[in-house]
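Undergrad: Just to be clear, the model below is a prediction. Sequence and coordinates:
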Amino acid sequence: MRLSPSLFFTTNCEPALTFYEQCGLGRGTILLRWGDNDMPLRTEAMRGKVLHARFEGPGVLFHASDNDDAEPMKGSALMLEFDDLTAMRGLFNRMGEAGRITVPLARQVWGTRFGMLVDAFGVQWMFNCPNE
């Protein structure tokens, strides 16, 4: 068994996936669009938006799609665990540029380097590294 979260966007899934790829998180490996090649179409406004995407990187796997009834992400975050503090800082800074840092990267009372941010697409991310 493996947990593979699915991120729901209203209409900006593709720009979010492009952003994650540019940040170095991984790359999209599957992209299906609403209304293309006999794919279903709920509303004409969704034509060409992302019906289903798979995004993969080292230790990263999630799915994503555009859904006109999607709600902002609440009550959860995606946790990225690192062995390399420099790599974590780099990704944290890139992903936080257009977003909002909610917990700056710092050594926490439990002994690890940890930080949180909400990216420009409303997805909450947690970063953790036990190594110095």
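TA: Yep, it's here. Residues are numbered from 1 along each chain as shown.
Undergrad: CA only for contacts and neighbour counts going forward, please
TA: Fine.
Undergrad: residues contacting the residue in the chain sticking out farthest from the centre?
TA: For the chain, the residue at maximal distance from the C-alpha centroid (CA atoms, centre = their mean) is Asp38, at 27.7 Å. Residues near Asp38 by CA atoms under 8 Å, 6 or more residues apart in numbering: none.
Undergrad: Check whether it sits in a helix, strand or coil.
TA: coil (DSSP: H, G, I helix; E, B strand; the rest coil).
Undergrad: also this one, for the comparison:
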Amino acid sequence: MKISTYLTFGGQAREAFAFYQQALGGTLELFSFGQAPDAEQFPAEYHDRVMHVCLSLGEYRLMASDTLPGEFCGGAPYEGIKGCSISLHPDSVAEGERLFAALSEGGQVVMPMEKTFWAERFGMFTDRFGVSWMVNCETP
């Protein structure tokens, strides 16, 4: 079994995933609501929003979509991404520091990259799209 992370955005999925691909690499696959076979059921102003995006990084996937108006989503308004973090485990401290710098650009650093008792380097931040990340460079 594999577990993948699936994020929900309020209209920024396309921009966020272009940013993530630039920092992480990988292959991007994206479909908008306007590309759906039944696109006419969605409000025209939402046709450019992302119905599904997948960033493939080897055997791992980071996926997401944008929200639609409340009547399409059980009536609940979008409240942002809460209560979880994406945790990266790079193979080297240099790669960890590169990823931390790239992905935290324009965001808010919660804990700078530093040595901890469990890792050679560890850091946390919230990116410019409101997604929480951790970078953990384990002790060799």
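TA: That came through, no problem. Computed from a predicted structure; not experimentally measured.
Undergrad: Can you calculate the TM-score here?
TA: Put the two chains on top of each other and the TM-score (TM-score structural alignment, normalised by the length of structure 1) is 0.88; 131 aligned residues with a CA RMSD of 1.8 Å.
Undergrad: do you know how far the residue farthest from the centre of structure 1 is from Arg47 of structure 1?
TA: Separation of Asp38 of structure 1 from Arg47 of structure 1 (CA to CA, to the nearest Å): 11 Å.
Undergrad: Return the list of helices and strands in contact with the strand or helix carrying Leu17 of structure 1.
TA: Leu17 of structure 1 is part of helix 13-23, with elements assigned from DSSP states H and E. Helices and strands touching helix 13-23 of structure 1, as assessed by 3 or more CA pairs under 8 Å, 6 or more residues apart in numbering; DSSP states H and E, comprise strand 27-33, strand 50-57, strand 60-66, helix 85-96.
Undergrad: and these as JSON lines, adding distance to Phe114 of structure 1 and mean neighbour count?
TA: Output for the helices and strands packed on helix 13-23 of structure 1, formatted as JSON lines (distance: least, CA to CA, whole Å; neighbours: other CA atoms under 10 Å):
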{"stretch": "strand 27-33", "distance to Phe114 of structure 1": "24", "mean neighbour count": "16"}
{"stretch": "strand 50-57", "distance to Phe114 of structure 1": "21", "mean neighbour count": "19"}
{"stretch": "strand 60-66", "distance to Phe114 of structure 1": "18", "mean neighbour count": "19"}
{"stretch": "helix 85-96", "distance to Phe114 of structure 1": "9", "mean neighbour count": "17"}
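Undergrad: want to try a markdown table for the ones you listed, with distance to Gln124 of structure 1 as columns?
TA: Below are the helices and strands packed on helix 13-23 of structure 1 laid out as a markdown table (distance: least, CA to CA, whole Å):
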| stretch | distance to Gln124 of structure 1 |
| --- | --- |
| strand 27-33 | 19 |
| strand 50-57 | 17 |
| strand 60-66 | 14 |
| helix 85-96 | 10 |
